[in-house]
Each structure stands twice: as structure tokens, then as C-alpha cells.
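K.L.:
Predicted structure and sequence below. I'll ask about it afterward.
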Amino acid sequence: MTTKDISKSILRRKPIDDIEEENLHSGLFKSLGLWQLTAIGVGGIIGVGIFSLAGLVAHGSESEPGVGPAVLFSFLIAGLASAAAALSYAEFAGMIPRAGSAYTYGYVALGEIIGWFIGWDLLLEYIAIVAVVAIGISGYFDAFLSGIGIHMPAWMTATPDEGTGGIINVPAIAICLLVTWILSRGTKTFGRFELVAVGIKVVLILFIIGLGIFYINTENYNPFMPSGFGPVVAGAATVFFAVFGYDAMSTAAEEAKDGKKHMPKAIIMSLIIAMLLYVAATLVLTGMQNYQDIDPKAGFASAFTSVGLPVVATIISVFAVLSIMTVMLTFLLGCTRVWFSMSRDGLLPGWFAKTDSRGTPQRVTWIAGVASALLAGVFPIKAVADLTNIGILAAFVVVCFSVIVFRYKKPDAPRTFRLPLMPLVPAFGVLASGFLMLQLHWETWLRFGVWLVIGLVIYFGYGRKHSLMNPDSPRHEEAVEMHRHVG
């Protein structure tokens, strides 16, 4: 095959007209309404960002200084960049209600190789998100047990890199496996659990904010930005993890009752709700306790303990575990649906795309769940969070760029939502996301690069040859038969 042929094959685009036909035979059940989708989005956005990362960035770590109360600005910077991407996702979701999310958007607008890289990227990042959230829950679980007089051995509550005598994070592993089991019960069961758990989460955060206001000491706001603006921007790259759950929610588009109508609304609503709660919560956290004394693993538990409310701290620890689990469920769902979509397209073996009687891809659900458990058990939260962020930021760059390309290449394609100020908004998303990527440590870039190289080998060794878009693919007849059947 010539270089020209290879170039043509890797840049082939999935026709948007094929999407609806594939959705009819996906094996996934349509059971999610607008409020369930919004709950999934809020469930994915709000969680470890408030309960763990806000305290971590405010307090600082061995490698980075604490930003203090200016952590509020870190969230606002991350939220502004995320908003541009959210509008881009909303436009695509209204056109292409398909399980692959950013993977599919890149495939349709920019070609197969770009779609592959984003899909491969998201598999790692979503697994890493589940792991980092499990680590955050583990911190609150340990705080809860300590509050009732039970102290777990140090070796089983942290990893060696955290310098606390830890060997493996057993609670984090157990939580990953529990969430995997819940998701394996089917989307309908998951949707109901998510709606109830997100409701509990929002009530908990409103309770924290409402009670915490009475214990704010304004002296804790001075200095407001103790380390300067540079660490605030670097902090935005870390907390970016906390402002993009809507992208994982968009992977459930095929399971929405009316994806074209409801997905754009759910994406925008979930981000607005989350950002309002983030702003209020960070002000309360850094007002209650001096940023230098905040526990980076269980910020609000330590804040309420510091003002003489250990019982409240224990209550927060209990409900934080339940509420943060919704983040894990959302992103584990996202990982399995991207994996399912790539396998259905032939870029990964079709064995992964098999669903059970409940419409659940059990194989990828358990593989992804076990992988996240292993990652949570041996890596510290900062390393996993940064690995997550670089991948999502890369996906945001592609989606924002893709929406510009597709608006001009397919201006007449049906759109239930059109993002405003084209192309300024998505162009800002590209620049902002790229800038935040540059704030991450070189080790994060190295890990990311190694993962992409592995993906490149798999794509050229398997994916390009077996793609349903390849006329010589062993599975090409499968696509032809599907189109014939629908026609």
C-alpha cells in the first residue's frame, strides 16, 4: 500500500447519516430522560473537586505551593475553559446522539486517526478518573472511621509515594469494584441510583455551605493569593478534573429517550449548576480554616472539625462517600461506552461490544472497573489527577476544533443547538485547553505520550485493517448488512 493510500485510509470520516442506523442496532436500551441525564452530568462534575481537590490545591503539595483562598480563581479559570468546550459538546450532541462522544465527533469531523486517538485517550483518562475519585473517597472513609474511634493501619490506606507508610490503598480498590458492580446491573438501575445519589449530594453541599457560612473567619482570606497568580493557573489545570463530567454524560446519548433534544440542555444545565456550587463551596472551605491547615484529602471534614463540629465532620464523611461515588459511576459509564463504540466500529475487537439482556456491555465494564481499582491502589491522587486532565484537555481541543470544521463543512446538517459566536467560542476553547495542558508537569506529558504511542501501534496493527470503514475489513460485510437491513 502506498503512502497516499495509507493517508487516505486513516483520514476517512464516518458519515453522519450512518449514526442513526447504527443506533437502531446498538443493543443499548433507551431509558434516560432529561433530568436523569442532567443528574448524570452533575454527578460527574461535582464530587472529588469539592471534597478533595479544592483542599489539595488550596493547601498545596510537596511539589506545588498552596494557592489559598484563590483556589476560587482556579475553579473559575477551569470553568471558563470548560464552558467553551461544553457549548461545542452541546452542538455535537444535538447532531450525533451516539455512545462515543468526543471519539465519534472527531471521527465524523476530522477522520479516523483523530477519532482513534481521542477514543484511546479517553479510555485511559476515564479509568484514571474513576481511580482518582476512589482515592478521594478513601480519604473521607478513613476520616469517618477515625471520627468514630477506628484507625485503619497506614499500610492499607495510602500508596508508598504519599510518604505515610502506605503500601496499597485497599478502600480505594474496594470502592472501584463496588461501583463496577452497580453499573453492571444495567443503565436503568444506574440511572435511578444516580438521580437519588445526586439529589443527596446537592442537599449535602447546600447544607455544608449554609452551615459553614456561620463559621467563616475573614482573617483566613488574608492573604487571598499567597503564592501569586502562577500557581493559581497551575491549580486550574489540576482542578480542571472537576469541571468536565458532562463529556462522560454525553457518552450515554444512545441510551437517552430523546438524545438530540435533551443532550444539549443537560450538558449546559449540569455545568451551570456545578459552577455555582463550586464558587460557594470554595469560599466557605477557605473561610472556615486557614489554607495551610486544610486536610488535602478530606477538606470539609477537617474544616468542620477545626471549628469544633466533629459530629458534622463525621456526617460529611459518610455522605461524601455516597455522593462522590456518582462521579465514579458517570466516568466508568463513559469509559465503557467509548470502548463499546470503538469496538462496534471495528477499531477494537468486536468481542468487547457484546451486551447482555439488560443492554449492558459487561465485558468492558468489568475490565475497566478492575483496571481503575489497580490504578487507585498504587498511585497517589495528584499523579492520577494530572494524567486525567491532560487527556480530557486534549479531547476538548479536538472537539472545539471539530465543531468549527463541521460547521463550515456541513452548514446545513440538522442541529438542535447551535453554539453562539462561532468561531470565537470554540477557538477560545482550543486556546484555553491547550494553555492549561502546558501547565502540567513533564512527567504527565511523558506518561500521556507513552500511552498514545501504544495506541498508535494498536491502530496500525489492528484498528485500521478491521475498521468497518475499510472495504477490505473482515467486518465490512457486517456494516453493509446492517445498512441493507435498515434500508
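P.N.:
Noted; the coordinates are in hand. Numbers count the residues shown, from 1 in each chain.
K.L.:
switch to C-alpha atoms for all contacts and neighbour counts from now on
P.N.:
Fine.
K.L.:
Report the separation between the closest residue to L436 other than its chain neighbours and I390.
P.N.:
Counting by CA to CA, 6 or more residues apart in numbering, L436 lies nearest to A237, which is 5.2 Å off, once chain neighbours are set aside. For A237, the distance to I390 equals 8 Å [CA to CA, to the nearest Å].
K.L.:
also this one, for the comparison:
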Amino acid sequence: MTSTKAMDEQEQPKSYWRWSKQDFLPEESFQSWNNYVYALSQTWLRFKDRVQTRSDDATETLELKKKSENEMKKCLNWWDLMWFGFGSVIGAGIFVLTGQEAHNHAGAAIVLSYVASGISAMLSVFCYTEFAVEVPAAGGSFAYLRIELGDFVAFIAAGNILLECVLGSAAVSRAWTSYFTSLLNRPKDSLRIKAHHLKDGYNLLDPIAVGVLIISGIIVMISTRKTSLLNWIASAINTAVIIFVIIAGFCHANTSNLTPFLPYGAKGVFQASAILYFAYGGFDNIATMAEETKNPPKDIPIALIGSMSMITVIYCLMALSLSMMQKYTDIDTGAPFSVAFQKVGMNWAKYVVAFGALKGMTTVLLVGGLGQARYIAHIARSHMIPPWFALVHPKTGTPINATLLITISSACIAFFTGLDVLSSLISVSTLFVFVMMPIALLVRSLLGIKA
């Protein structure tokens, strides 16, 4: 009777909301003080083991999924993922970076800079596409690097991914407040609270950014499918604004503004393309949705390559329309499209541009929240952070704990930290992962390290 009762207790599913030591510190070295001291004495051997240890395809795609206890719901197809691509890539960057780089580095040849950066981004897309087809895991680049380059490199990548997730969301939410202020036609920092006793860069408190992060986090936690539908709507509106900007720009075009076409030479074109590469960031979020995709080998390549191809064309057309509306020396570096429309008598268009940028940042937060949570969940599955964050909720089919980690961390930073401080920290973490990915693919292709 006692054994039957014990078996029934073992068969009962665990509660999702639990706080046991095993959920946060499951490793043997944390089970007692003596174990911990012994583990410290073996640091060099453990480090050597981590450097040499590699995962394999089956572990990343099958075994580690069990650590989440519940599976994520397969509810996405290539069409959903295509819109995820638009939502995660097209934010406010295109509305700001285009003017900055045209004025400072490329001139009218800014369109060539977008072509060069688009080709470079597409090469990264091909790397992600090949991996996503063969290793359809929620961990994305983390899982790929763990298989090919080992636990140590994956550990460094995990740190960079965490940094990028938290700081990236905080930066976008701060920018959201700025564009919302512009849409209301109010002074730049009028919706922020000035804290005079804090250091510059951290003294403009932003409760709106915190609110936006919390709302987007709740939406992402509720349902992947509902988030996808909301992303469709927001991305469609953003796309309509972009089409308006392109058509209106060409309607007021003057071909004489394209001369001189290369005022800074080829060097300026490539300097600009290096900066514009970051306008293509975010496509890796598509790869993290592999576990929720109905047919990953077919849907992910279509979504990645299709969305990035169309985004490259859109970026080039927007850059060309701006260059033809205004001479590069007259382009405003802060709000290039808004100022350009004002110069041609379309003062009202600046509100359309601000609304489009606002919608773009909204989709970046939504899709970014989805992808980031899945990164965190998979990192937690490998026990590089507490496995509590790997748990998938049985009803929603989403990693709620991982989403909470990103949302709360980003909100705390966004409340205090200025956009310029955040922007300077994000690029390093992004570059590290993008540099490691082609190296990992070379290792996989040339050395055949797959399983």
C-alpha cells in the first residue's frame, strides 16, 4: 500500500511554479559544502574538460528538450516566420542610420552601402539557414556553437547572448519612448523623469519604457500564436508606412541630388556598410523558433532567405529615395526622412514616419521577446544558468520563466540607462556571435563534427 502511494506521488506532475534547490542548483558540486570545495580543487581539470567537450545534434534537438518538461507548441509555418523576419529586423534603425551614413560617409552612394551590408548579412543568413535545417533547436546560435566549437565557446556566446538580449530590449524600449514623444510633438525628454542626484546618462528615468517592456513580455508569455498574429498586423502597418515613404520620396525626387555619387569614394561606401550591417540584425530570432515550426527544414530557409531578400530591397529603395529628395550635405542626421519631407512641403509626413518607426520598434520588442526567451530557455537546459529558466508552461507552451528574466532585467536597465550608453555596449556582443557562426559552419563542413 505504501509503495503504491509512493508511486502515485512520483507520477504526479510537478507544479510549474516551484522554487526547489534542484531547480536552481542541480549540479552535484552544489549539494554539500564538501562537494563544493572538492569541485573548486578540480577547477583546472573541469575547465579542460569544458574546453574539449562538445555536444551533438541529437542532444541539442532531442535530449535537452526533456529538461523543459513540456514541449513548445508547433503552431508556425513559413508565412508566420517570414513576418517574424520583418518584425525583428525592420525597426527604427532604417529611419536614423540612413541619414547618418549618407551625410557622414557614403553620400548618394548610400544605396551601394546597403547593397554591400545586405550581401554580408545574407552570408550570415546562409550560415543560420544550414544550421537551422540540421539542428532545429530553440537555442539557435548557442546550440550550433556548442556542437561545433564546444562548451567553453558556447559559454562565452551565452554571456554575449544574455547581454545582447537584456541591453537590446532596454535600448529599443528607450527609443520607443523617444519616438512616442516625437509623435506627440513634445520636447525630446518631456516624458522622462529627471533625477538630478544621478550621473549623466543614468538620470533620465523612463517609466514608459518599463511599461512597454512589461506589456510586450505579457503578450509573449500568453501565446506564441497570438503574438504571431499581432506581429502580422503591426508589421503590415509598418510595411505600409515604408511603402508610403518610398513612393512619396520618389514623387519628390531630383536626379541632380545624386551628383556627386561617390563624394567619399569607395572607402566611404564600405565604412557606411559596416555600420548599416546592424540595421539587418535580428534575423537570428527566426532560427530560435525551430521547435515551434511545423516543418523546420522547409519553413526556416524560406523565411530567412525570403524575408532578408525583401528587406534588402526595401532598404535600398528607401536609401535611394532619400538621396534623390535631398543632397547628401543637406540630409539631417537625427531625423532624415522627417526633415526631408518638411523641405518638400509635406510637414504632416513626419508624423507618419514617427508612427512607422514606433510600429517597427513594437514588432522588434515582440519578436525579440520570443527569440530571446528561447535562447535563454535552451541555455538553461544545458545548466549554464539555472534550469528553472528552461521550464515550458504546460498550458501556454511558452518559456514563461525565461521571458520573466529578460523582461525584468531589461526593465530595470531601461528605467535608468540612456540610449547612447546602451547602444555602445550592444554591438560587441552581436559581432562576437556573428563572427563565430561561420567558423562553426566551417568546422562542421570541413571536419564533419556533427554527432
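P.N.:
Arrived safely, thanks for sending. It should be emphasised that the depicted structure is a prediction, and the values quoted were computed from it without experimental measurement.
K.L.:
ok so, going back, the residue nearest to L436 of the first structure: which element?
P.N.:
Element membership for A237 of the first structure, per DSSP states H and E: helix 229-239.
K.L.:
Measure the mean distance from that helix to the second structure post-superposition.
P.N.:
Here the mean offset of helix 229-239 of the first structure against the second structure after fitting is 3.5 Å, by mean CA distance after the TM-score superposition for the first structure.
K.L.:
Show me the contact partners of stretch 368-387 of the second structure.
P.N.:
Surrounding stretch 368-387 of the second structure, the residues in contact under the criterion CA atoms under 8 Å, 6 or more residues apart in numbering are 23-26, 64-65, 67-68, 88, 138-140, 142-143, 155, 158, 161-162, 165, 169, 216-217, 220, 224, 282, 285-286, 288-289, 388-391, 399-400, 402-403, 406.
K.L.:
Just the buried subset of those, please.
P.N.:
Neighbour-count burial (16 or more other CA atoms under 10 Å) applied to the contacts of stretch 368-387 of the second structure gives 23, 25, 64-65, 67-68, 88, 138-140, 142-143, 155, 158, 161-162, 165, 169, 216-217, 220, 224, 282, 285-286, 288-289, 388-391, 399-400, 402-403, 406.
K.L.:
Which members of those residues occur in strands, if any?
P.N.:
Applying DSSP state E to those, no entry is found in strands.
K.L.:
Buried ones in stretch 252-265 of the first structure, by neighbour count?
P.N.:
Using 16+ other CA under 10 Å as the test for burial, stretch 252-265 of the first structure gives 252-265.
K.L.:
brain fart, stretch 173-193 of the first structure
P.N.:
173-180, 183-184, 186-188, 190-191, 193.
K.L.:
Once you drop chain neighbours, what's closest to the counterpart of L81 of the second structure in the first structure?
P.N.:
Correspondence of L81 of the second structure to the first structure, assessed by TM-score structural alignment: L37. Take L37 of the first structure and drop its neighbours on the chain: the residue closest to it by CA to CA, 6+ apart is A266, 5.9 Å away.
K.L.:
how many other residues sit next to S7 of the first structure?
P.N.:
Neighbours of S7 of the first structure under the rule other CA atoms under 10 Å: 11.
K.L.:
how about it, what's its partner in the second structure?
P.N.:
Per TM-score structural alignment, S7 of the first structure is aligned with K48.
K.L.:
where's its match relative to M289 of the second structure, distance?
P.N.:
Plainly put, K48 of the second structure is 33 Å away from M289 of the second structure if you go by CA to CA.
K.L.:
G211 of the second structure too?
P.N.:
26 Å.
K.L.:
Same check on A390 of the second structure?
P.N.:
Counting by CA to CA, the gap from A390 of the second structure to M289 of the second structure is 15 Å.
K.L.:
If you count neighbours, what's buried in the helix holding A237 of the first structure?
P.N.:
For helix 229-239 of the first structure, burial by neighbour count (16+ other CA under 10 Å) applies to 231-239.
K.L.:
Correct me if wrong: L365 of the second structure contacts A170.
P.N.:
No. Taking contacts as CA atoms under 8 Å, L365 of the second structure lies outside contact range of A170: 9.4 Å.
K.L.:
which one among the buried residues of stretch 173-193 of the first structure gets closest to A143 of the first structure?
P.N.:
Closest approach between these and A143 of the first structure, by CA to CA: I175, at 15.5 Å.
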